[in-house]
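> Sequence and predicted model, in that order:
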Amino acid sequence: MSAKTSPPVSDGFSTEERAAMKERAAELRAEGKKGAKQADGLQAVLDRIAQMAPDDRALAERVHVTVSAAAPELSPKTWYGMPAYANAEGKIVVFFQDSGKFNYRYSTLGFQDTANLDDGDLWPVAYALQKWSPAVEKRVVELVRAAVS
């Protein structure tokens, strides 16, 4: 638990974790509704990014643009209230967790098990992200392209 994260409540989950679970339940209900479209997912991602603190929002916007360009076959959607990008089967491949989500000192670019990043018996699946630069963008493009290969 981060020094900034709220202490666990009686069931062992922090306030932020409970909020994320509620967000996920709402996302699942929305996905189950008839007529839910990819455009709904995109709007949900853009709305979530707009709610972030300015530094997190700037990173999330860059991640969104970069992932969308590097892997247009991925569909944007929210996942536990975070911007995420899913494959054709609806499985999350990559996500962005802003530092404010759980009061961490850095944002995270993460990959789920559907990402093709396997490298032997040990490989990273999450990256701390504090600032955007051309080098960071290049690495994110490489990771996302590998993830969907």
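Yep, that arrived. Residues are numbered from 1 along each chain as shown.
> switch to C-alpha atoms for all contacts and neighbour counts from now on
Fine.
> Could you check how far V136 is from F111?
Between V136 and F111 the distance is 16 Å, computed by Cα to Cα, to the nearest Å.
> List the residues that contact the closest residue to D98 other than its chain neighbours.
What sits nearest to D98 in space, not counting adjacent residues and going by Cα to Cα, 6 or more residues apart in numbering, is S107, at 4.5 Å. Shown in contact with S107 (Cα atoms under 8 Å, 6 or more residues apart in numbering): 56, 96-100, 128-130.
> second one coming, line it up with the first:
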Amino acid sequence: MGAKAWYGMPAYMNADGKVVVFFQVAATFKYRNATIGFQEDAKLDDGNTCPSSFAVTKPDAADKKQLVALLKKAVG
């Protein structure tokens, strides 16, 4: 696992060196919210749906806990 800049934004790689998690700053892309996204190599598939991205506004403790769990699973 390692951090790197990916298209100028922070990203994290898995043990195989593939980007699995990325962050997009809202202002850079003129989005309403910042975004945390997951690439297919994150292997977060769980049945017929899986997370691909989340808009981030003002995460509370429960949101942070959920995102940390997904991040750990994605890079693990």
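Thanks, I have it. Computed from a predicted model, the values in this text were never measured in an experiment.
> What does the superposition give as a TM-score?
The TM-score (TM-score structural alignment, normalised by the length of structure 2) is 0.87; 76 aligned residues with a Cα RMSD of 1.3 Å.
> all helices for structure 2, in order.
Using DSSP state H, the helices of structure 2 run over residues 26-29, 61-75.
> buried set for the longest one?
Which is helix 61-75 of structure 2. 70-71, 74-75 (16 or more other Cα atoms under 10 Å).
> ok so, going back, need the helices of structure 2 in JSON lines (columns: distance to N48 of structure 2).
Shown next, in JSON lines, are the helices of structure 2 (distance: least, Cα to Cα, whole Å):
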{"stretch": "helix 26-29", "distance to N48 of structure 2": "29"}
{"stretch": "helix 61-75", "distance to N48 of structure 2": "17"}
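> what does stretch 56-65 of structure 2 correspond to over in structure 1?
For stretch 56-65 of structure 2, the aligned range in structure 1 is residues 129-138, judged by TM-score structural alignment.
> End to end on that stretch, go ahead and measure it.
13 Å.
> now stretch 127-136 of structure 1
End-to-end distance for stretch 127-136 of structure 1, by Cα to Cα: 11 Å.
> again with stretch 94-101 of structure 1
16 Å.
> what separates that stretch from the chain centre, distance-wise?
Averaging C-alpha positions (Cα atoms, centre = their mean, to the nearest Å) puts stretch 94-101 of structure 1 5 Å from its chain's average.
> buried ones in that stretch?
For stretch 94-101 of structure 1, by 16+ other Cα under 10 Å, it's 94-101.
> Max pairwise distance over those residues: which two?
V94 and G100 (18.4 Å; Cα to Cα).
> ok, back up a step: N14 of structure 2 is nearest to which of the helices of structure 2?
Comparing the helices of structure 2 by Cα to Cα, helix 61-75 comes nearest, at 4.6 Å.
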